[in-house]
Every structure is written in structure tokens, then in C-alpha cells.
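*Asks:* Fold the stuff below for me.
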Amino acid sequence: MAKRYSSGLVWFRRDLRAFDQAALHQALAQCARVHCAFVFDTDILDALPSRSDRRVGFIHASVVALDASLRALADRQRPVLHVRHGRAPETIVALAAELGVDAVFANRDYEPAAMARDAAVAGALESRGIAFHDFKDQVIFERDEILTGSGTPYAVFTPYKRAWRQALEPGHTAPFDVHAEDAQLPADAPALPTLAEIGFDAGNLGELKLAPGVQGGEAMFADFRERIEAYKVRRDYPALKGVSYLSVHLRFGTVSIRQLVNFALSVGGQGAETWLSELIWREFYQMVLWHRPDVVERCFKPEFDALQWDDNDAGFAAWCAGRTGYPLVDAGMRQLNQSGYMHNRLRMVVASFLTKDLGVDWRRGERYFAAQLNDYDLAANNGGWQWAASTGCDGQPWFRIFNPVTQSERFDPQGRFIRRYVPELARVPDKHIHAPWKLTPVEQAGLGVRIGTDYPAPIVDHALARERTLARFRAVRGQ
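*Replies:* Sure thing, here's the model as predicted:
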């Protein structure tokens, strides 16, 4: 079958794999020769606060693994992947011209900045007579594929999930075949730059044992497949190995969403169904961001833009450092700071605490998570924070406020997780570890922990904070 183009360029972004990859599949099907590229985008890298960033280390190692996969696909010894360092729009256009390709292929991104970037690239390529094609790859349903009966986007998750399931057909999860002839993937790329050459180091990636690339994703997925039956009953307990830990691999495309959904559908049962719901939540937030890019800075529910948040810099600093005096909140924040990961239940707990107990604007917490999370994804992070703050779609109702002590008692009853990240409380017995300030001075002395000295006293009274939050929301709603 004749090829549509003599040559093309696949631009890898958040899809760092050489299997079940839509853009790569399309390029190989349409082009006689296919070049591949990844750009370490200085627009993103230069905004990072540190040159020692786990995410950059993860991406770099995954890019090295991607090149190895492409070499195996094409039976090549030399690098196949062109890896550049610069502003992505100019770099991709210049590389396309340098290689003399007829078209550039990429998978869609739904973040506002990424869409603006891609529009600029498409325009610049068109002016040079080069086509730009983009494809759906990181989700099962995108943009406006799932709408209400009246043709509007969903604002509540449960009916969205129902519509998503009803719309799902085998073709939506069919993998993209990736086959290359020897001549299709030329080995004409220069050696890949090192992390040091782009001005970074790996952070504590090795120390965290965060395995990058498709091999890391597959190993983690294989481990979860053995545990998925217990997912529903174990997923809310941070001291247990209950969740999939695949979020960073989903973020950078070192696993395939179609692969994961197909597995969940084939296994069935409570665990798989509950996990599938979490994958659908991910698409729900992607859909919301595409329809409502204003949620990046504004509340999904416009009435709550009028909320008067507290100017509480001291409280925010204590929250960031894991020094609030509420053990589960502090343990969650310390886990984030040390590892770049936070258990999903704790993300809700600490977000509720910041917005509902400390009265701090959700945007400040969202930005802190963005700087720290290995798996940072704008749509999911924004959606989760607005859910916790009660300003978002399908959010926790404003009058329901997480109690950090009862959350601790319920989801870390023996304090195992707390003791791991708050070693000051290691000797505190189970019945007191959730509220150690209730220990008498004599008990504190016997346990070797003085509240207010060795570990902070609570920086806020939850009962009083709850009343302030209710008043804040009532003022906006005119109640």
C-alpha cells in the first residue's frame, strides 16, 4: 500500500512508549520514513524551582528507555530518537525543516498552555508546507465525546461515569499496532544528552526506587494485577499497599490507558470496578479542563469566586512543612516533601485542612502540589483541590468538613503511617496518636515527647475553624 508521505516526524510528549501509541502508529502507517523526537522544553524546565527535580530525572530515564524501545523496533544500534533541549515550538519546527519531513504527528494534550503551543506549532509548520496531525491517545473519551442529553458537558461525576460506560465499545480500547520496517525508523539521531547536559540531576529518584520507563510501568502494573481484588477495601488506608501507584506512569505515558482499562474490564469484581471508576475520574477532570480552561485560576462554581480566604502565611508555611500539630496531616505533607508522592486519601485530608481549617485559598495548595508531585497533572490536581475546597464540580458539599482527627482514627487506626513520617510520635500509644495534645504533661514526659516543643501543638482549633468556614460559605450564599 502506497504511503501518504515520504517522511514524517513523531513528536513524543506525555506518551513515552513505543507500543499502543496512536501518533507513532499513524506515522508508521502513513510515512515511508519516520523520525522521532522529544524536546526538553525550556519553557517548562526554566520555571522549576530546583535543578534537582525527580520528575526531570524520571522523564530523562524514560526517554532513554524509549530510544532503546525504538531501536529494538527498528533493529538499530545507533540512536533513533532525536532529543533536543530548547523551546519546544521553535525546536520542533526547526527539526522538521532540518529533517525535510512532510508531516509532524503528535498525541493531543488538553491543558490550555499545551493547546496554545500546539496551535502555534501547527501554524508555523503550515507556513512551511508541513502538515500537523494530532490524535487521541491519553484518554478513552476526550473533549466533547461524552455530553449530556442536551449536548452540554457534565458537571457531576456519577452521571458522567454512567454515560462513559454506556458509550464504551471494544473499538475504544483497542490497542494501536506499532510495526516498523527496517527502512522506516532511520538511525540518524545524535547521542542523547545527559541530565547534566540539560542542567539537571536526578534528585532522589534512585533513593525512592521510582522505576522509570515502560519497564518500570509494566513492573508496577504486574504487581498491582496481583492485588487488584483487594483494591476497594484497602485503597483508603495509607499504611497498606492498596493502590496501584501507577499515576506517574499514566502522567508520562509509560503505560497505556487502553491497556489498563482493558484489564479492569476483563478482570471484573469490586476491586477492578472501583479502580476503573478512578480511571474515569481522571477523564472527567480532563473533560472539565477542556470545556472550562478558566478553572485553572477561577472556581468551577462562579459564585465561590467571591469567597474571602484568610491571609494566613504562617498557617500555610506550617502546612507545607508538616508542622500543623495534626499528625495525619503532617504525615501526609512529609510524605509528599520526601518522596513527591502522596496517598489519595491524604490528598483529600490535607487539602480539606488547608482550605477548611486554615482558611487558605485552594490555589495556594494547588500550586504547592504542582511543585512537589511526581505525578502532577493539571486537570486532576485542579479538580481534586476544587473538590476538597467545595468550589468545584461534584465537590464535597461546603457544609461537610473533614475532621482531621476522625479521619486519622478511621484510616490509620494503629498510627502506622503516622509513625513512619512523624517519628517524634513513635512511642505514643495508638489511642493518643491521633490527638497527642490530649496527653497529660506527665504522660508526655514518660513518652519522651513534649507537645509544643518536640512536636507542635495544634495550630488551629478544628471546631472553631469549622464554624469560620461555614460562615465564610454562608456569606457568599446569602444565608
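
*Asks:* all contacts plus neighbour counts: C-alpha atoms, from now on.
*Replies:* Fine.

*Asks:* Now the closest residue to residue 115 other than its chain neighbours: which helix or strand?
*Replies:* Once flanking residues are discounted, residue 115 sits nearest to residue 109: 6.5 Å by CA to CA, 6 or more residues apart in numbering. Following DSSP states H and E, one finds residue 109 outside all helices and strands.

*Asks:* do residue 464 as well
*Replies:* helix 462-477.

*Asks:* Kindly report the same for residue 283.
*Replies:* Element membership for residue 283, per DSSP H and E: helix 269-291.

*Asks:* So which other helices or strands are in contact with that helix?
*Replies:* Using 3 or more CA pairs under 8 Å, 6 or more residues apart in numbering; DSSP states H and E, the elements in contact with helix 269-291 are helix 157-167, helix 231-234, helix 257-267, helix 378-389.

*Asks:* Show me what the third one is packed up against.
*Replies:* Pointing back at helix 257-267 there. helix 269-291.

*Asks:* now with 10 Å?
*Replies:* Contacts defined by 3 or more CA pairs under 10 Å, 6 or more residues apart in numbering; DSSP states H and E place helix 257-267 against helix 213-225, helix 247-252, helix 269-291.

*Asks:* compare with the first, here's sequence two:
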Amino acid sequence: MSTPTTIVWLRQDLRLADQPALRRAASRGRVIPVYIYAPEEEGDWPPGGASRWWLHHSLESLDEQLRQLGSRLIRRRGTTQDILNELLEETGATAVYWNRRYEPAAIERDKTVKAALLAMGVQAESFNGSLLYEPWTIRTKQDAPYQVFTPFWKACLATETVHESLPAPRELVSPPKWPKSLPLDELELLPSNSWDAQFYETWQAGAPAAERRLRQFVNETVRRYHEDRDRADFDGSSRLSPHLHFGELSPRQIWAAVEKSSGKVPAGKSKLGQGAEVFLKEVGWREFAYHLLYHFPSTTKEPLREQFRRFPWRRSATELWSWQRGQTGFPIVDAAMRQLWATGYMPNRTRMIVASFLTKDLRLSWQQGARWFWDTLVDADLANNTLGWQWTAGCGADAAPYFRVFNPTMQAEKADPHGDYIRRWVPELATLPTKWLREPWTAPAEELAAAGVKLGETYPQPMVDHHEARDAALAAYERVKNS
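*Replies:* Below you'll find the predicted structure:
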């Protein structure tokens, strides 16, 4: 009897450890790992420029890891069903395994693919490789999806769930003959200009780099995470989000590593330090984001709170461009937006600052901000992106109250108390004394001259008066609320 062959269809699970689809395939016989680049099947959200950069390097890394096991990654581009049909015919495979995704377009595509495979007599199985709690497993007492984080997370922690991660396979049995694979460059994932130059200084994609970063975080950073995560001037966050999005790490691996470094977590209780506890709650927010996206798929475009459909958003291509390019005249906002453009990343606190500025100070729609983040973040994740923007705009589940408007100056004092972050990313203000750095328009003329700053020339005047903009935003909200 011949050894059966299984195709493992990879997507956002680009790792060998804690990889349930790969592990099951390896226990069955020969394994053919396959990545199909099909951006047209992602609905309205094909991968943005920064995501494509990361994907290129993550696929490169995964192929290297597979080759160390005597295997390799087969890359194809086209319609998923057509490519799988071709590979089944070329290889004689009798099964296709994959790990589930939860975005609306992916769910519909996966249903169609599974039905077609089963109709052909091909074994088709999917697995949970990216969440601790799948969206349909956590329900309220009224058998409804949660819309508030705290009771959701309490329900999760009260659920008996195994958070143990599975080791990587020690070997993979190869087919007698490998099918053809596209050269990685033919997927055309990298930008044609030098926009990504600083990405190489900032990031290293792939599961080995992800595991190193995780070890460094749990050994050096997690203990102070609750205090340092809101700082922009040094690296106090985990920076695991792109690795998690592309599945170079699983949440089970992260949970296990934090437990190991901090002590075991009994069901419903915690003996972890405060930093680890706060960090694992952030993992919980990711779970909540996927819970919401699964149950409320229209929220990628529409506010969950119906009344916000009538909110009088302004339209201004010029103001949107100034925000995107870090030319608002508010140094903390501009520093964050320039960091995003240069590195594909900004800390979570500054994401909230710039999102509040767009939606409250400028009153430009959260959807425009979500689109920009989608194209420029290396960790662009549809569930997290949607939750984050709706939270800040005040129009989603568990949203910040609309009257919470971030004051850029006060936020800069907390996130960048010495001005190091602003000086790094807004170098035209670098020699301005810290007293004036966060609000250069308030600096005396002689201080500006000494620092070589000419407002309106070397650095923009502020786009708005924050206090007037706040009042206008709150007035608009009151009109919507009372209509």
C-alpha cells in the first residue's frame, strides 16, 4: 500500500511549531507544503504594501526552515481552487489540510474550497492554528456574541482550554517528485522603489526571528510591560504583532512562554506578575477582535453602533495627506506617522493618538485611517485594525466614549517625556528645548530662531486649534446622538 500524500495549504500560519495542519499531515504520510498567493480572493482587503514586504521575507524564511527538514515550500499564484486542482492532479495527493482564517472573504472562500474538494473525494480538513478561543465557542448567557471586552475575557479564562503548544516536526516525508514552484520574486511582493529601506534595519521576518523576539521579551521586557507599553521613546512593547499576524508565532506559543517565565496560570486566577498579566490581556484583546469580526463582518466598513452612520464626517484630501505624511504641525502626531511610513510600525499608544487626531480633531472618517494603516503597517490585521479604529472613533464594540479626545500635548508628555521620540522622527525640531518641543507654535521667536525653526516653512503651523476642534467634534456627536 502506497504512502498517502497530503497538501498543506498555508496562509497566515508560516511556521513549523504548533502547526496543527502540518502536524496532522506529517502523521499521515508524505507532505507537500503549499502557499498560494491569491490577493484577488481577499475581498476588499488584499494585502497592503507593508504586509507584502513582510510576506516576501516570511515565505523566504519558511522555505529555508522546510529545507532543513528535507522538504520545501511550493509557491503558486492564481485562483486557489484551480491551483489545488492542478496540484492534486500533479502529485496524486488525496488530502488537503489547512488552518482556519476568520475574515469574511476567507471564510466564504474556505467553505467553497472545502465543498469542492469533498465533492471530488479528496479529504479536506481545517484546524485552529491562530486563536486560543474560536469565535463560536464563547457566548453570553443569552447565547449571543459578546460586545464588551471584560465579560468576554472572563468567559474565556473560565473556559477549560489547553494552551500547550505543539513542537515542530523533526522530519517531513517528501513526495517522490516535487511539483513546480514559482520563484519568490515572481509573486512581486516587494515595492519597486526604496520605500522599504528602513524596514530591513527594523525587522527580521520568519519564525526563528519571532521565537528569538519572544524569548527576549519574556526574559527582559514583560515584567515592566504594564508601565512601559505606553512609552514611545523606547522599546517597551513586545513587537510580536507582525509575527503573530503572519502566524510565525501562535498565541499558544506566546501564552506558554509567558507562563514559563512567570509561573503557571490556574483556571480563572493568575499568579503572574502585573506586566505579564497585562500583556496576556492584550492577547485577549486580539481574541476579542476576531470574535467581533466573525460575528459582525460588516464592521470592516460600517460602524457597529448604528447612530454613527449619520455622523457628519468632513472630507479633505489635503488634510488627509498632511496626516498621512506627518505634516500636521503637532509633533507627537507627526513623529508617529513618520515612524509608520519609515518602519511599518508605531507603538499602540501613538496609534491611539493619531487615530484620535484624525477622527476627533480633523473629523475625517475612521475608514480612511483604517485604509492607511492597512497599507502601511507590517502587522496590518483586519480584526485588530477594525477594532482599534472603531474603538478610538467611539463607534464600535466596547468603544471609548466619544467625549474621550486625546490631547496631543498631554499625550506627548506621557509617551515621550524627554522628547527623544519627537526629536528622532521630527528632526527639524531636534534642537528646540523640551519646554517648547510639544507645542512649537507657543515658543518665543528667539527660541525658534535659535533652533532654526521657521513655522510654516521648516515645520508646519498646527492644522487646527485642538480645543476648538474638540468642541466641534463633541457638538457633532451631540447632534447625532439626539437626532
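
*Asks:* Any idea what the TM-score is?
*Replies:* The TM-score (TM-score structural alignment, normalised by the length of the first structure) is 0.92; 468 aligned residues with a CA RMSD of 2.4 Å.

*Asks:* Residue range in the second structure corresponding to the helix holding residue 283 of the first structure, please.
*Replies:* Helix 269-291 of the first structure corresponds to residues 273-295 of the second structure when matched by TM-score structural alignment.

*Asks:* Any buried residues in the matching stretch, and which?
*Replies:* Within stretch 273-295 of the second structure, the residues that count as buried by 16 or more other CA atoms under 10 Å are 274-280, 283-295.

*Asks:* now do stretch 31-46 of the first structure
*Replies:* For stretch 31-46 of the first structure, burial by neighbour count (16+ other CA under 10 Å) applies to 31-41, 45.

*Asks:* One more: stretch 456-470 of the first structure?
*Replies:* Of all the residues in stretch 456-470 of the first structure, those buried under the rule 16+ other CA under 10 Å are 456-459, 462, 465-466, 468-469.

*Asks:* contact partners of it?
*Replies:* 309, 314-315, 318-319, 322-327, 353, 355-359, 398-405, 435-438, 450-452, 471-472, 474-475 (CA atoms under 10 Å, 6 or more residues apart in numbering).

*Asks:* Need the counterpart of residue 317 of the second structure in the first structure.
*Replies:* When the first structure is aligned by TM-score structural alignment, residue 317 of the second structure is paired with residue 313.

*Asks:* Number of residues surrounding that match?
*Replies:* Neighbour count of residue 313 of the first structure, defined by other CA atoms under 10 Å: 11.

*Asks:* doesn't residue 354 make contact with it?
*Replies:* No. Counting by CA atoms under 10 Å, residue 313 of the first structure stays clear of residue 354, with 11.3 Å between them.

*Asks:* Mutual contacts of these two, please.
*Replies:* 319, 360.

*Asks:* on that earlier part again, who touches the match of residue 317 of the second structure in this structure?
*Replies:* 319, 358, 360.

*Asks:* among these, which are in helices?
*Replies:* residue 319 (DSSP state H).

*Asks:* Scan the contacts of residue 313 of the first structure and report the most crowded one.
*Replies:* residue 358 (27 neighbours).

*Asks:* Just tell me what that residue corresponds to in the second structure.
*Replies:* Per TM-score structural alignment, residue 358 of the first structure is aligned with residue 362.

*Asks:* check contacts around its match.
*Replies:* 313-316, 319-320, 323, 356, 463-464, 466, 469-470, 472-473.

*Asks:* coming back round to it: of all the helices and strands packed on helix 257-267 of the first structure, which lies closest to residue 146 of the first structure?
*Replies:* Of all these, helix 269-291 sits nearest to residue 146 of the first structure, with 8.5 Å by CA to CA.
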